[in-house]
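Asks: Below are the sequence and a predicted model for it; my questions follow.
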Amino acid sequence: MTIHRFPFLNKTRRDTPAAGMIREECDLLAGPATRGELGTALAAIVLLYTPADIRQMQRNFKTKIRDIDEDYREPLYLKVTEHLLGTYQQIRLLSQQGAFSRMDIPVSPENSRYWAMVAAACSARAEEKGPRLAFLNYLLAGFCIFVLDEPAHPVGTPFPGGDTVECEDGIYYCPVREKSSEIDAGFCGFCPALQTPEAGYISRGASEHRKQAYIDHYFHNYNG
């Protein structure tokens, strides 16, 4: 895969018609055959963004979760914002090292469906507000899921009831994995994590209203 497959690299992101350009990029991201090819394609797009964009995402996320229970609001903010910057930096480092050229494992068949979902979600978002940072979040999540085979929400992400995303013997567990079907335009349905056995979030008697409020505030707003 060469950089010439990506004509949008000759344009600055702020100068392009957002939704149409994002759809073109998603079509291209659906095509790679290996994780390395996908990583190369993702890096070419992600690195058009800057650390300032990541900082803006962090500020946006802090604002959007301000009504979440204070017991886990700050741990959630710290974990998620750390992960956003860390993933961006990891993509840049792997690209600089040429590491993607050595990743020859076939990409998941779900990759193409993921980018179709992203294109639709960003197109809908463009009708209300710019999808630029939302797209960056989907790019970072797609990298974690399809290149690294890791959850988009990092290990240690807290949830009501005291549970967190965990990794045991190389297997990831998420306490709300089975809630993925309730999340509109979310990436949780593509996550490689398994449902945490006997998760407190599911079994400890939190009200349905509290559970749904958490989903609304966290999952729907974790998009830049």
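Replies: Arrived safely.

Asks: rest of the way, CA atoms for contacts and neighbours
Replies: OK.

Asks: Helices along the protein, start to end?
Replies: Remark: helices assigned in the chain by DSSP state H are 18-29, 35-46, 51-64, 70-97, 110-126, 132-142, 200-203, 208-218.

Asks: how deep is the spatially closest residue to residue 121 that is not a sequence neighbour tucked in, by neighbour count?
Replies: Nearest residue to residue 121, sequence neighbours excluded (C-alpha to C-alpha, 6 or more residues apart in numbering): residue 185, at 5.8 Å. Using other C-alpha atoms under 10 Å, residue 185 is surrounded by 19 other residues.

Asks: In addition, the following structure is provided for comparison:
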Amino acid sequence: MDSTDLLHILKEQAREISNEDICLARASIVDSVQDLPEKYRRAYSSDYFAYMYAAFQELRTCKISDKGEPVDIEEHRDLLLRISQQKDEGNARQMAFRRFVAVVIPYLAFIAGRTIHPPGMIFPGGLMITSQGSEYYCPVKNKQSGVELALCDFCKCRDSGELKGEVPDS
């Protein structure tokens, strides 16, 4: 599969996501962060959703190129599997969120080549995603890498420890 094929698929799936699905997905994010301190709650519920929604809108309106780049089918399947394993317990909000991210995250990771979380997003401890030139660095990349349900392995960010010359955990 190449990026042109995947973009066709994602655009078709995006057409199936209704405004109600988007509202429910947003509500799911708000629900999931209700126990966090205010500044993190805002970052996740507003900033993160705004970033995801902008990517969704971009996906819906972007032109499909005739020249596609290769997409690792196994990596794409692994991403979708991890998304599908997120809890939903029959919750309409969580199910809508899962459908929404199953379109947006592959777009960000395989088509747009952007980070999964917005640059500047703050994490607990006050650390945030930063950039130097065209590279992005995440303070939790290596800490989440290999975590069964985390999506960090698919993000273009590098670990912030690389900026300090730290050796990644093995």
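Replies: Received it, and whenever you're ready, just let me know what you need. Since this is a predicted model, take the numbers as computed values, not measurements.

Asks: still on that earlier bit, could the helices of the first structure go into TSV alongside distance to residue 148 of the first structure?
Replies: Listed next are the helices of the first structure as TSV, based on distance: least, C-alpha to C-alpha, whole Å:
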stretch	distance to residue 148 of the first structure
helix 18-29	15
helix 35-46	8
helix 51-64	20
helix 70-97	11
helix 110-126	13
helix 132-142	9
helix 200-203	26
helix 208-218	23
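
Asks: Out of the ones you listed, the one nearest residue 162 of the first structure is which?
Replies: Ranking these by distance to residue 162 of the first structure, with C-alpha to C-alpha as the measure, places helix 200-203 first at 6.8 Å.

Asks: what's the counterpart of the residue nearest to residue 121 of the first structure in the second structure?
Replies: Aligned by TM-score structural alignment, residue 185 of the first structure pairs with residue 149 of the second structure.

Asks: Give me the residue at the spatial middle of the second structure.
Replies: Geometric centre of the second structure, nearest residue: residue 116, 3.4 Å, by C-alpha atoms, centre = their mean.

Asks: Double-check that one against residue 110; I have them as touching.
Replies: No: using C-alpha atoms under 8 Å, residue 116 of the second structure makes no contact with residue 110, being 10.8 Å away.

Asks: how close does residue 70 of the first structure get to residue 159 of the first structure?
Replies: 12 Å (C-alpha to C-alpha, to the nearest Å).

Asks: Comparing the two, which residue is more hemmed in?
Replies: Neighbour count, other C-alpha under 10 Å: between residue 70 of the first structure and residue 159, residue 159 has more, with 22 against 11.

Asks: Need the counterpart of the more buried one in the second structure.
Replies: Residue correspondence to the second structure (TM-score structural alignment): residue 159 of the first structure is matched to residue 123.

Asks: State the distance from that match to residue 140 of the second structure.
Replies: Counting by C-alpha to C-alpha, the separation of residue 123 of the second structure from residue 140 of the second structure is 8 Å.
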